[in-house]
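S.K.: Got a predicted structure here, sequence first:
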Amino acid sequence: MLKLSPAIKNYAWGVVGTDSKVALLSKGVIEQKPYAEMWLGTHKDGCATVHLNDAGDKIDLINFLKENPTWNKVSGSQELTGQLPFLLKVLSVAQPLSIQAHPNKQLAVKLHKEQPQHFPDDNHKPELTFALTPFSALAGLEINSIAIERLSSFESLSELMKTIGFCSEDILAKGGDEYSLSREACRMLTASSDEIKAKFVVSMKQLVDKAQQILVEAKDKTTISPNVTMSLQLFVSLCSATSSPTDTGPVLAAFFLCHRKLSPCDAIFLSANVPHAYLSGDCVEIMATSDNVVRAGLTPKHCDPVILSSMLDDCGVEQMKMIPQLPTSSPDGSVTTFFIPSISDFCLQRACVSASNTSSSPVIIPMMNVPRILLVLGRPCMIEAVHVSKSSKSQETSHDEEIKQEHTKKEDEKEKENPRKFNPLMKLFAEEGTALLIQPGTQLILSVADPSHSQMSSSSSPSSESFNPSHSQIIPSDCSMIFIASENVRA
């Protein structure tokens, strides 16, 4: 194991100061500064740093993996680029992010070739989000029946939508699936002409006033449903937050996208073509390493209505069903695993070690033949690395074994040429915020931390300040929550 330092992103939408989970996992927090994202991976815009030894020697993770093949993927003779296929993040969201969707691989290749200024790579960008606190998000199109209920309860908006050519009856008469109304609204609102946007500029303040009036009148009555109430409240909130008077994003978000309020430990998966936006809360996110985003509003960033329209054709029932995610669990429930069978880029495990149950056995995380990144949240814990010998692995054919031995010989020769010296850790007292690179072939043993071992955590550790239960809003004060990211070897 080797310690990692993350890249920290101070985007304007992040939570300010020590109210941010990201800030509490950082060093040298500035109270007036927003802390939005913490990155652990090899992304070119925020590569993690490897701590090689106690002398303070460091190197970017991507270069470390290039120079040390045995710490990279064990996969025959494939070229080692140092690039991990996944990026592990922690997010602290205070303000809404853009409504966005991500292209599939085929479209990403096309967009990168045609518009590299907007699509800087040729990869897809599926994402899995695990809520650390109550987390609010928009994820996927809303079903027809709920979209109709929202519009019918807000007559002023319904009339305005008709003036831009949106007629529910005509759309439903054409057939389609149960998301046809929201899909068409998304197309119309994002592709709006200057004339249509001008109508929204004139009408938006009146719409906000009317929405507030409906909410006040319904406060002590049951004249509108909770679903409509939530939509109107969200619409008013988003209108006050948006900086552009021509942005139709608040209408799209509040009335035609699915509102999801995640409780701590809930998870959602966002596949290609699914419109979504994070609104508030803290989460752990794992995604394919990519920057490809097609935006549809809520922020002043570049939008791509034509591209989005084509992507919506592939956003239907199957994609919506995949959004709520249920993990597989170990027999004792101490380890849960989130993975998508069709996505090879990432897999996320979460292990829990409870300090109140000192008699329980340690949590064992089996070895994998791929590099992994580990992050500790909550209470400190002990982490021990055990390298699994070849004799304990399943038997391979003699031909496969010969190839692997030759490849291993080349790797060993390459590492001998590497002048950088590093000292892997075999056992570690891991505080909250500790991040580790795990070598392929390593089994992990997670156990309750013995405070007497705290000196095992080096003074040069990239971890945060000592654990304070009040900092971990949903992680029990006696619990260590350990996240382990890797590529999905099941795919």
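M.R.: Nice, thanks for sending it over. Numbering: from 1, shown residues only.
S.K.: C-alpha only now, for contacts and for neighbours.
M.R.: Noted.
S.K.: Contacts made by whichever strand or helix holds V109 with the rest, please.
M.R.: Per DSSP states H and E: V109 is located in helix 105-114. By Cα atoms under 8 Å, 6 or more residues apart in numbering, the residues outside helix 105-114 that reach it are 118-124, 292.
S.K.: Just name the closest of the residues you listed to I340, please.
M.R.: Distances from I340 to the contacts of helix 105-114, taken as Cα to Cα, are shortest for H124 (14.3 Å).
S.K.: My read is that the closest one contacts S290, right?
M.R.: Yes. Judged on Cα atoms under 8 Å, H124 makes contact with S290 at a distance of 6.5 Å.
S.K.: So between these two, which is more surrounded?
M.R.: Between H124 and S290, H124 has the larger neighbour count (other Cα atoms under 10 Å), namely 24 against 21.
S.K.: following the helix or strand containing E402, which helix or strand comes up?
M.R.: For E402, the element it lies in under DSSP H and E is helix 398-417. Remark: after helix 398-417, the chain's next helix or strand is strand 427-430, criterion DSSP H and E.
S.K.: Second structure for comparison follows:
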Amino acid sequence: MELLHNAVRAYAWGSRTAIAEMLGREVPAPHPEAELWMGAHPGDPSHVIGADGVQRSLLDLLAEDPDGQLGSRCADRWGSRLPFLLKVLAADEALSLQAHPSAEQAAQGFAAEDAAGVPLDSPVRNYKDPSAKPELVCALTEFHALAGFREPARTVKLLRSLDAPDFAPYTELLAAQPDAEGLRALFTTLITLPQNALDVLLPQVLDACVVHVKEHGEFDLECRTVLELGEAYPGDAGVLAALLLNRIVLQPGEAVYLPAGNLHAYLHGTAVEILANSDNVLRCGLTPKHVDVPELMRVLDFSCGDMPVQTGSPSGSGLWTYRTACPEFELSRIEVDGGREVRVDHTGPQILLCTRGVARLTSGDTALELRRGQSVWLPAADPALVVTSAVPTQLFRATPGVE
């Protein structure tokens, strides 16, 4: 069990306060900080801090001793590759409208781009690796997102509530076929509209949203979101596409699972995110980065309905687990306060992140103190972990999924 030194990624949509405050650094940070990465992704691997203070890449440790670090079950399936990546995500502005591929789709896309000679570091490269990228996001603060296609009948009701005459034919396209195929047809039409058509249609829709908000309409939050996106990304077809998605507000401790093909955009807030160890992102709007609509359409899932919100299933005293069918990862939340202890048994590798308070961690003969913003690596070969604290403390625990 050893402390980790982790990379902070700076993107324009990030926060100048959330990650800096969590890490105990000066606030505000000199530039937006969007993501804190904990794991062994080749793009920004964590470094294990030894007892002598020397730092070693977690990638190197896994390559040298995959069975000891990952355990035989994990190493048999994933080789020397840690299958999950843990992040703190801090969004002050909306992220791109995006989806991630399945394992099969990623393998096909990666091979195709390799065959076409697209460099791995090219800004127009879609597939950085041949792996899937399902993810689960759990709120640390109130967290706002668009995720998954709304139930079509409710979307028709929303679109009909907007008095935008030129948009009426698009509304009726979905009304005539209120199912996944109708959503596919409408989304494809909107996201591929010529710019001259967008320049006429978008102002009408935005004006209709203003009226809806002023009249305190049923879809106030959805319309406010479209107005915010329209101001940030003028003339972007993704603003219209956002009308088709579920508008979600997560409270701290609540989580949603985003499987392959789920169209989503994080809007605002701070969260813990766990995902398969991949960096494959397919975008269709709300971004200055590379957009590839045809490739996105190849992976997109048009299943529709409300996104299930999880609060964690009790899996022991002080331990709550967010269940998914994903083999690459599982996220748990540990809550402990004075006079209590939480015992965590494990057969695989773990990363623990402290998000509130101060925890004392004991594994065999090794003990250390973990403060807010700090994280630790526990190899599979380590003994069971015991967590205690004198103050209310919260940790998140990342492990491979249960098969």
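M.R.: Yep, that arrived. What you see is a predicted model; the values in this text were computed from it and never measured.
S.K.: Where in the first structure does stretch 251-260 of the second structure fall?
M.R.: Matched against the first structure by TM-score structural alignment, stretch 251-260 of the second structure falls on residues 263-272.
S.K.: no wait, stretch 94-112 of the second structure
M.R.: Under TM-score structural alignment, stretch 94-112 of the second structure corresponds to residues 96-114 of the first structure.
S.K.: corresponding residues in the second structure for the helix holding E402 of the first structure?
M.R.: Following TM-score structural alignment, helix 398-417 of the first structure has no partner segment in the second structure.
S.K.: Tell me the buried residues in that helix?
M.R.: Buried positions in helix 398-417 of the first structure, judged by neighbour count with 16 or more other Cα atoms under 10 Å: 404, 407-408, 411, 415.
S.K.: Can you convert these into a markdown table and add a column each for distance to H302 of the first structure?
M.R.: Formatted as a markdown table, the buried residues of helix 398-417 of the first structure follow (distance: Cα to Cα, whole Å):
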| residue | distance to H302 of the first structure |
| --- | --- |
| K404 | 48 |
| H407 | 46 |
| T408 | 47 |
| E411 | 44 |
| E415 | 45 |
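S.K.: And whatever helix or strand R183 of the first structure lives in against the second structure, how far off on average?
M.R.: Element membership of R183 of the first structure [criterion: DSSP H and E] is helix 180-190. Following superposition, helix 180-190 of the first structure is found to deviate from the second structure by 2.6 Å on average (mean Cα distance after the TM-score superposition for the first structure).
S.K.: At which residues are the strands of the stretch 1-150 of the first structure located?
M.R.: Under the criterion DSSP state E, counting those that start in this stretch, the stretch 1-150 of the first structure contains strands at 2-5, 7-9, 15-16, 34-35, 37-40, 49-51, 58-60, 86-93, 99-101, 127-131, 135-141.
S.K.: Can you give me the neighbour number for P101 of the second structure?
M.R.: Applying other Cα under 10 Å, we find 29 other residues in the vicinity of P101 of the second structure.
S.K.: Mind putting the strands of the stretch 1-150 of the first structure into TSV with distance to N72 of the first structure?
M.R.: As requested, the strands of the stretch 1-150 of the first structure are arranged in TSV below (distance: least, Cα to Cα, whole Å):
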stretch	distance to N72 of the first structure
strand 2-5	13
strand 7-9	20
strand 15-16	35
strand 34-35	31
strand 37-40	16
strand 49-51	14
strand 58-60	14
strand 86-93	13
strand 99-101	31
strand 127-131	23
strand 135-141	34
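S.K.: Please identify the deepest-packed of the ones you listed.
M.R.: Mean neighbour count, computed with mean count of other Cα atoms under 10 Å, is highest for strand 34-35 among the strands of the stretch 1-150 of the first structure, reaching a mean of 28.
S.K.: how about that strand, aligned to which bit of the second structure?
M.R.: Mapping strand 34-35 of the first structure onto the second structure (TM-score structural alignment) gives residues 32-33.
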